[in-house]
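Colleague: Next comes the sequence, and after it the predicted model I'd like to discuss.
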Amino acid sequence: MTKDQLPARLFTRRRALLAGAAAAGAAGGAGLFTSFTGDEPVLRTPAPAPAAGPQARPARKPSAYRLEPLMGYGPPKAAPRRTLVRRAPLLRVSGRGRRMVLTFDDGPDARYTPYILDTLREYDVRAMFFVCGEMVVDNKDLLARMADEGHVVGNHTWSHPLLTRLSRGRMRREMERTCDIIEESYGERPAWFRAPYGAWNRTAFQLGAELGMDPLAWTIDTLDWTTPGTGTIVGRVRDGAAPGVVVLSHDAGGDRSQSVRALRAYLPRLLDAGYHITVPERHYA
């Protein structure tokens, strides 16, 4: 080897060493080292070297890791609303303008309630239905329709008893059982309660509040349950109409054909007179 050939040969060996180091670095970067068993190469993943400083925390399950950043950052839970225990039922609705509320008790009844709903829908009016649980059992579709059309469903007990003659336990069962079936059929629990026959006592107010309901009575009693005649029912509503008035009628409990016909007569007259037929808003303590 001549003196002139030596630098070139050293340069060639240096390039080969550098190329080999680069290849080893690439393999290490990929986390792979090659060993041999017999004739076949085997790829192994080396254990990572411990990082400098404090030891890393143990790896967590993916689901826990995904959820942890979300914990504690959601909106605060609102405190449950407390319903005031009243000493008397509400008789009127508040608010500006010529507002009135139409209410129907004792249903639903497949013979009469659909016709009342048809009339209300025709005039784009919302009303309240105080239902009895035992009547809902075979007419759940009517409560679903009430929900779809924007009406309010209230609790009128399960079997329409005189509450003032019941024990506290029996009274609660009458009310709570009705709340349950209303929620099942209507989609939410009732916010209003009306005692059958308008017979209230302290226990009824307390239990109603415990179940999240306000007591609502009425201002005008059409006495339609006595079947006084369609014209008489219409006259009672017409003569008693005033801002804030709550009208009591029935859509079950007997022959309610007069009530159906009376609604078709007085509802357009009330609207023509400038009354806004609405449903009441809840007031919380």
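Modeller: Perfect, I can see it now.
Colleague: drop to CA atoms for contacts and neighbour counts, all remaining ones
Modeller: Will do.
Colleague: can you give me the strands in the stretch 51-200 of the chain?
Modeller: Applying DSSP state E, counting those that start in this stretch to the stretch 51-200 of the chain gives strands spanning 99-105, 128-131, 152-155, 192-193.
Colleague: and those as TSV, adding distance to Phe36 and mean neighbour count?
Modeller: Output for these, formatted as TSV (distance: least, C-alpha to C-alpha, whole Å; neighbours: other C-alpha atoms under 10 Å):
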stretch	distance to Phe36	mean neighbour count
strand 99-105	89	22
strand 128-131	83	25
strand 152-155	80	26
strand 192-193	81	25
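Colleague: Between those, which one is closest to Asp251.
Modeller: strand 99-105 (5.8 Å; C-alpha to C-alpha).
Colleague: got another, please set it beside the one above:
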Amino acid sequence: MTRLLLAVGLIAMLGITTGCGPQSEARQPGVGAQAASRGAVGTKYVYITFDDGPGPTYTPQILAILRRYGVKATFFEIGQNVRKYPAVTRKVHQQGHSVQNHTYSHPDLRKVPAATFRSQVQSADRYIRAQTKSQPRCLRPPYGGVNTTVRRRAAALGKTIKLWTVDPRDWSRPGAKVISRRVLASVRNGSTILLHDGGGNRSQTVAALPTILRTLKARGYTFRLVSCSGH
């Protein structure tokens, strides 16, 4: 009996484990650290979004830049532009980007009757669906125009409203350097960045995009598609 007690005491002093329970991890100190490291990879992320396309000039240029940097983006497209340039929408979709609803003709949804609201959303859906074979679930109201009525009507049509958190006002054409500086100064983990590939001359947005993507990647950000079931 005395020998047995001495043996048990010796085992405890040496820290020998049987491989069962939480102590088994103590034999492999690197495992926990490696797992934590894997869990941390990709935790910094942003959403890059483009409004008002598609268009025959700037959307393809933006697609080429996104492809060069291996980035996926979400395009909130206007139905009447999809109708004019269906092949561009197909290309956006085929390259793995998300195509979502930005209404048919870009009205302020706060100022339209219910029938017009429904027509604007459903018409855009129809043209997008014809090119992507997928039903848009996100709705980005033009001008960011949202109130209780807009949210209620959108929900009735099965749409989740998605706005943005970083707006460099690229549509005002302040210069490519200003656009990139505004984005990079404001971006945070989980930010949704608003840019434009349609609605006017977007050459400055095209020129700013490589700097934005390159810098965000250097800062450790990854890029996600906007999810309409919540981020």
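Modeller: Looks like it came in fine. The structure presented is a predicted model; accordingly, all values stated were derived computationally and were not measured.
Colleague: what's the TM-score here?
Modeller: Once the chains are overlaid, their TM-score stands at 0.79 when taken by TM-score structural alignment, normalised by the length of structure 2; 189 aligned residues with a C-alpha RMSD of 1.3 Å.
Colleague: quick one on the thing from earlier: among the strands of the stretch 51-200 of structure 1, which is nearest Ala22 of structure 1?
Modeller: Short answer: strand 152-155, nearest of these by C-alpha to C-alpha, at 78.3 Å.
Colleague: What is that closest one packed up against?
Modeller: When contacts are defined as 3 or more C-alpha pairs under 8 Å, 6 or more residues apart in numbering; DSSP states H and E, strand 152-155 of structure 1 sits against strand 128-131, helix 140-148, helix 168-186, strand 192-193.
Colleague: Can I get those in CSV including distance to Leu117 of structure 1?
Modeller: What follows is these, written out as CSV (distance: least, C-alpha to C-alpha, whole Å):
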stretch, distance to Leu117 of structure 1
strand 128-131, 10
helix 140-148, 8
helix 168-186, 15
strand 192-193, 20
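Colleague: What's the match for Leu223 of structure 1 in structure 2?
Modeller: Alignment note (TM-score structural alignment): Leu223 of structure 1 maps to Arg169 of structure 2.
Colleague: Its match and Ile179 touch, don't they?
Modeller: Yes - between Arg169 of structure 2 and Ile179 there is a contact under C-alpha atoms under 8 Å: 7.3 Å.
Colleague: quick one: which of these two has more around it?
Modeller: Ile179 (25 against 16; other C-alpha atoms under 10 Å).
Colleague: if I pick the more buried one, what's in contact with it?
Modeller: Contacts for Ile179 of structure 2 (C-alpha atoms under 8 Å, 6 or more residues apart in numbering) come out as Pro168, Arg169, Asp170, Gln204, Thr205, Ala208.
Colleague: again, only this time at 6 Å
Modeller: Applying C-alpha atoms under 6 Å, 6 or more residues apart in numbering to Ile179 of structure 2 gives the contacts Pro168, Asp170.
Colleague: ditto for the one 10 residues further on
Modeller: Under the criterion of C-alpha under 6 Å, 6+ apart, the neighbours of Asn189 of structure 2 are Lys44, Tyr45.
Colleague: Mind doing that once more with 7 Å?
Modeller: Lys44, Tyr45, Val46 (C-alpha atoms under 7 Å, 6 or more residues apart in numbering).
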